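Student: pasting the sequence and the predicted model now:
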Amino acid sequence: MIRFTERAGDLLFEVRVVPRAARSRIVGEQAGALRVQLAAPPVDGAANEELVRVLAEALGVSPSAIEIVRGEKSRVKQIRVRGFDGGEKLQRLAASNARR
């Protein structure tokens, strides 16, 4: 189950990224965080940009609404989605993309 916080209309949660994957996609949950594989390498912010694009598309929000709050140079990142209170949608997203 993804741990998240809804505060003042924002959604905060953790993401665990796997850079240099075959393709970019959400693959489920790991240790309370959303697990995301990214095709981009972790060079010059390319993986972070790809992460924002993947999350925005999956959650149906603008990329400008997504902010990496902590962990820009780490595989574990804290994400803020401004103006989004879809914690349940986040849970369904992780469950529907979980590896079987």
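Tutor: Done, it's in.

Student: from here on, just use CA atoms for contacts and neighbour counts.
Tutor: OK.

Student: strands of this protein, residue ranges please.
Tutor: With DSSP state E, the ranges of strands along the chain come out as 4-7, 10-18, 25-30, 33-37, 66-70, 76-81.

Student: which neighbouring elements make contact with the longest helix anywhere in the chain?
Tutor: Ranked by residue count under DSSP state H, the longest helix found in the chain is helix 46-59. Judged by 3 or more CA pairs under 8 Å, 6 or more residues apart in numbering; DSSP states H and E, helix 46-59 is in contact with strand 66-70, helix 87-96.

Student: mind redoing it with 10 Å?
Tutor: In terms of contacts (3 or more CA pairs under 10 Å, 6 or more residues apart in numbering; DSSP states H and E), helix 46-59 is packed against strand 10-18, strand 25-30, strand 33-37, strand 66-70, strand 76-81, helix 87-96.

Student: try this one next to it:
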Amino acid sequence: MDLKAIEALVELESQASAGPWYVRRLDDELCMGALAVSTRPDTGANESMRAGNWPGEEIVAACTIQSPPYVVPADDRDEQNARLIADVRNALPELLRLARLALAKG
């Protein structure tokens, strides 16, 4: 990876929602759940799309939306995908800093 690619990632990271990101389980009274990546930690509350208390402004990615099945990964790796998205987002600033240092040392 060269400096141009690193700088493109730096720009992309600066345009995305601020971190940290968290994996969040959302489940309503009918157990119609969702697994999402959010800018806030999981609250443990039953937040429902139907009741209007869905925290949409905090969600940056949906990895599962059960009913109707809007988002259901074919490989059933929704939890792993959510963790990867959140963990990579949270690690990205430090990874980019280290990549810049490594390129500067040549």
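Tutor: That came through fine. Remember, it's a predicted structure, so these values are computed and weren't measured experimentally.

Student: now what about the TM-score between them?
Tutor: Here the TM-score for the pair of chains, by TM-score structural alignment, normalised by the length of the first structure, is 0.28; 50 aligned residues with a CA RMSD of 4.3 Å.

Student: rewinding a little: okay if I get the strands of the first structure as TSV plus mean neighbour count and distance to residue 52 of the first structure?
Tutor: Shown next, in TSV, are these (neighbours: other CA atoms under 10 Å; distance: least, CA to CA, whole Å):
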stretch	mean neighbour count	distance to residue 52 of the first structure
strand 4-7	16	17
strand 10-18	21	11
strand 25-30	20	12
strand 33-37	24	11
strand 66-70	16	6
strand 76-81	20	9
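
Student: in CSV, list these along with distance to residue 95 of the first structure.
Tutor: Listed next are the strands of the first structure as CSV, based on distance: least, CA to CA, whole Å:
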stretch, distance to residue 95 of the first structure
strand 4-7, 15
strand 10-18, 14
strand 25-30, 6
strand 33-37, 10
strand 66-70, 21
strand 76-81, 19
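
Student: so which of these is nearest residue 88 of the first structure?
Tutor: Among those, the nearest to residue 88 of the first structure by CA to CA is strand 4-7 (9.7 Å).

Student: who wins for proximity to residue 58 of the first structure among the strands of the first structure?
Tutor: strand 25-30 (8.4 Å).

Student: and the closest one, what does it pack against?
Tutor: Counting by 3+ CA pairs under 10 Å, 6+ apart, strand 25-30 of the first structure packs on strand 10-18, strand 33-37, helix 46-59, helix 87-96.
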